[in-house]
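Undergrad: A structural model of the following input is requested.
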Amino acid sequence: MNVVILGAGEVGFHIASRLATEGNNVSVVDMDEERLQVISDSMDVKTICGMASHPRILEAAGAANADLLIAVTTNDEVNMLACQVAHSLFKVPTKLARVREADYALHRDQLIGRDDLPIDVIISPEGEAAKVVMGRLNVSSALDAREFFGGEIQLVEFVVRPKSLLAGLSLMELPEVMGDLDVYVVAHEHNNRWTVPKGNTVLLSGDSIYVAVSRIQLDKLMIKLDMACHSPQGRNVMMVGGGHIGFKVASELEKAGAFVKLIEANGPRAEWLSDQFSNVVVIHGDALDQKLLEEENIDKMDDFLALTNDDETNILSSLISKRYGVPHVVTLVNRSIYTQLVRQIGLDVTVSPRLSTVASILSFVRKGRIHGMASLADGNLEVLEAEALETSAILNKPLKELDMPEDTVIGAILRDGKIIVPNGRVKVETHDHVLIVTTSASVPEVEKLFEVHLEFF
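TA: Sure thing, here's the model as predicted:
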């Protein structure tokens, strides 16, 4: 596949890396020569320096032969215009654009279409990140929580506590301990290394795990593990940062009935925010001002959400809130260099718009019938939700006989609205939706199990 990527920032870099590794012909366009040099030194891709929306630059990038254009520059207007130029001049069949401005998103149905802006998919990093934040608020004792199968399956991350039922347990013993709870451990972290576990994997105190569990059994699982599962309703939440993500999250929390205090450093933005809400207290101030935090009763908060555009402010304010004893802290981290560091300093619950955006784009790019995709474990593992069709290679074999990569596991199957927690004897049937956890390197091999062959059409 010939792919043109516009923008060599964090998102563009990671998408280019993934697609180039999988054998695609990738060109990357950016105005920053240093960024392009970093990409050129890191992977086998073509780089072009220039304005992403200019016809001659798109032509140099190979737009005339491109199967896909991904516009992820930092400028919404450049992304949208580039899609229009790629469509009108080069007939690029598929175009994705990152659009951050909420005002555009509100009118996307009127702006995007055959006779309007020719964009096939609009990706909103803020929207994706806001979904993740809300998911983690709903399961506040967990480090991470993701929804699949339209919310029917939850992937929840926990730390194994010293006196937990799970401490010292091998995974083959898990069904005995869980009783009538159908759960499946799909990822395991020990000594800062994430792997897809086997039946003989032993869970030790301090390890982290991702568990696949059905939505209707999530509360039972939390109770069994002596963990809290709360609705945002009635919770006291302090937020810092009223940008696009903060605004979306505050809006959702207001609808859910939470008591929200939102601290915003920019005066005009704070004034604008105060006009948007009925039941959110907006405070113009510095998130690192200890006196302000004390005046606003930070020690009485159930949740603290650090959602500014500045990673350092988010990290420092989160550490301050921990010092005041806030039980649940969520930290937004934009730069990948911080992602691996924050957990080492005690900030366990993080959200990365970059990872959310990359996952959204790659889920659209994937071959076969991949309906959803997400990155877990700071990007070390991938989760795919795939549909099996009549010609898929995964059909009609017991799972234990499937030729799958070693670092891959099937965590759940959705069949006719019912969740099946798999064992080695289960077979995948036509139109089953299958939840698979694997490593980035094995994604192409897993995709082959779901590819649609020509005779299907």
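Undergrad: From now on I want contacts and neighbour counts done on CA atoms only, so please keep to that.
TA: OK.
Undergrad: Show me the helices in the stretch 1-150 of the chain, by range?
TA: Using DSSP state H, counting those that start in this stretch, the helices assigned to the stretch 1-150 of the chain run over residues 10-21, 33-42, 55-60, 76-90, 102-106, 108-111, 125-138.
Undergrad: Now render the ones you listed as a markdown table, adding mean neighbour count.
TA: Output for those, formatted as a markdown table (neighbours: other Cα atoms under 10 Å):
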| stretch | mean neighbour count |
| --- | --- |
| helix 10-21 | 19 |
| helix 33-42 | 15 |
| helix 55-60 | 18 |
| helix 76-90 | 20 |
| helix 102-106 | 13 |
| helix 108-111 | 12 |
| helix 125-138 | 22 |
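Undergrad: Kindly reformat the ones you listed as TSV and extend each row with distance to residue 178.
TA: Output for these, formatted as TSV (distance: least, Cα to Cα, whole Å):
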stretch	distance to residue 178
helix 10-21	37
helix 33-42	45
helix 55-60	56
helix 76-90	49
helix 102-106	44
helix 108-111	46
helix 125-138	22
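Undergrad: Residue 222: which of those helices is closest?
TA: Nearest to residue 222 among the helices of the stretch 1-150 of the chain is helix 125-138; the distance by Cα to Cα comes to 11.8 Å.
Undergrad: ok, the closest residue to residue 32 other than its chain neighbours to residue 199 distance?
TA: Excluding the flanking residues, the one nearest residue 32 by Cα to Cα, 6 or more residues apart in numbering is residue 49, at 6.9 Å. Relative to residue 199, residue 49 is positioned 50 Å away (Cα to Cα, to the nearest Å).
Undergrad: One more sequence to fold, the one below, so I can look at both together:
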Amino acid sequence: MKIIIAGAGEVGFHLAKLLSYESQEITLIDVNKESLAYADTHLDIKVIKGDATSIAILKDARIESTDLFIGVTASETTNITACVLGKQLGAKRTIARISNTEFIRHKDEVGFTKFGIDELISPEALAAAEIELLLNQSAFNDSYEFEDGALTMFGLNLSRTATFVGKTVKEAAEILPEIHFVPIAIQRFGTQYTIIPRGDTQFKEGDSVVFITSEGGAEELCRMTGKVNREVKNIMILGGSQIGYKSARDLSKTYSNIKLVEKDREHAIELADQLPDTLVINGDGRNVDLLEEEHISDMDAFIAVTENSETNIMSCLVAKSKGVRKTIALVENMDYFELSQSIGIDTLINKKLLAANNIFRYIRKGEVVAMTKLNNMNAELLEFKVKSTSKVCNKYIKDAGFPRSAIVGGVIRDGQAHIALGDFKVTEGDMVVVCCLPRSIKQVEKMFL
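TA: This is a model prediction of the structure:
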């Protein structure tokens, strides 16, 4: 697949790196010579210095034969313009990164596809949505929804008190008469290996386990793992960034006591005007005395989303030491993900990863409806729509030929979620969620063509 990425910033570079690992033909366009030089020396891609809204530059990148054009510069105007031009010049599909989430809310009304933009993404809006989902399910450290929550992915660490520690997957399934969750990936404590569980796979203390759940599955998981989905009432947000603002705005619709701490005085005043249901505090969130004055120990959740990853991590650790149960930190460095559990922060989120997950489904073969890469694990979670021509159509899962390094997590049929085991028959129109290791992705894709 030939892909052009406009913008060699954090999101663009990360996307180019991930896609180059997939042996895609990547061209990266940016006006910044230094950003391009770094990408050119570190990645196996083509780079072009210039403005992505220049027709000459787009033609130089061979836009007429491009399968996917992605505009992820810092300017949403540039991204929109470049996508419109790219589509007119022959790009098969275009994706624009935007910061104004009004565009996403009204995309059908405005009709962006009519003038050449197939998809709009906002990393900040994706991060805010992720935060809201994590607060709604406070017992878990990772989450992702399929089909508006018909099936939900949850990640957690198994403690010694978990009912099924020491048991195999098959033995654990026998504890409950009607199962509403299934494990799809396990990472052993202290290792970097991702295991796709089978019936004889044993759960061990300290395992990081990812589950797919249908309705009622989250409560069952909490009961069996000793986790408590405590109600969140009091929330403190550090940083009035776009993510901080969007999180405060969205969370204030559900939660009554939200405090937002912003260091810049003028920006804090602006935020106070824009967020009437949020208490905006002008101050440095790294100041422990300030946090104590604002009763941080009474907070149920602390969310650090400043532009500085280290500030976010350190402030979450301070919040944890003051008794805050749920901590979420925004980080830019992907290497920090491996440290999150060992240093005591509940969840780390990354805009680049969220944006990449959202875009990645367009390079997968078969009709991929949604996908996410599992945090800290070498596996992907893909949602396919079954066509009449798909190899899995009208077959039982146990007879469909899935490789051992892939597992079906669940099936959504007519809006109804099913935890699908081996004797479940897949039919046309089903939405099938599959977890697979990188080595089996191509084989799984072929099953849904």
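Undergrad: Any chance you could compute the TM-score here?
TA: Aligned and superposed, the two chains score 0.93 in TM-score terms (TM-score structural alignment, normalised by the length of the second structure); 447 aligned residues with a Cα RMSD of 2.2 Å.
Undergrad: quick revisit: looking at the helices of the stretch 1-150 of the first structure, which is nearest to residue 227 of the first structure?
TA: Taking Cα to Cα, helix 125-138 is the member of the helices of the stretch 1-150 of the first structure nearest to residue 227 of the first structure, at 12.2 Å.
Undergrad: What is that closest one packed up against?
TA: On a contact count with 3 or more Cα pairs under 8 Å, 6 or more residues apart in numbering; DSSP states H and E, helix 125-138 of the first structure meets strand 144-148, helix 244-256, strand 350-351, helix 353-365.
Undergrad: neighbours around the residue nearest to residue 32 of the first structure, how many?
TA: Counted with other Cα atoms under 10 Å, the burial measure for residue 49 of the first structure works out to 17 neighbours.
Undergrad: check contacts around it.
TA: By Cα atoms under 8 Å, 6 or more residues apart in numbering, the residues touching residue 49 of the first structure are 29-33, 36, 57.
Undergrad: Now check the second structure for the residue matching residue 127 of the first structure.
TA: Matched to the second structure by TM-score structural alignment, residue 127 of the first structure sits across from residue 125.
Undergrad: isn't its match right up against residue 244?
TA: No - taking contacts as Cα atoms under 8 Å, residue 125 of the second structure lies outside contact range of residue 244: 10.2 Å.
Undergrad: Need the winner for burial among the helices and strands packed on helix 125-138 of the first structure.
TA: Of these, the one with the most neighbours on average (mean count of other Cα atoms under 10 Å) is strand 350-351, at a mean of 24.
Undergrad: What mean distance separates that strand from the matching residues in the second structure?
TA: With mean Cα distance after the TM-score superposition for the first structure, strand 350-351 of the first structure departs from the second structure by a mean of 1.3 Å once superposed.
Undergrad: Can you spell out the matching residue range in the second structure for that strand?
TA: Following TM-score structural alignment, the partner segment of strand 350-351 of the first structure in the second structure covers residues 348-349.
Undergrad: can you pull out the strands in the stretch 251-400 of the first structure?
TA: 259-264, 280-284, 303-306, 328-332, 350-351, 370-376, 381-387 (DSSP state E, counting those that start in this stretch).
Undergrad: Then the stretch 101-250 of the second structure?
TA: Ranges of strands within the stretch 101-250 of the second structure are 119-121, 142-146, 151-157, 181-187, 194-195, 208-213, 234-238, based on DSSP E, counting those that start in this stretch.
Undergrad: Which among the ones you listed is found nearest to residue 104 of the second structure?
TA: When the strands of the stretch 101-250 of the second structure are compared by Cα to Cα, strand 119-121 sits nearest residue 104 of the second structure, at 6.5 Å.
Undergrad: helices or strands up against that closest one?
TA: Here strand 119-121 of the second structure is seen to pack against strand 93-97, helix 102-105 when contacts are counted using 3+ Cα pairs under 8 Å, 6+ apart.
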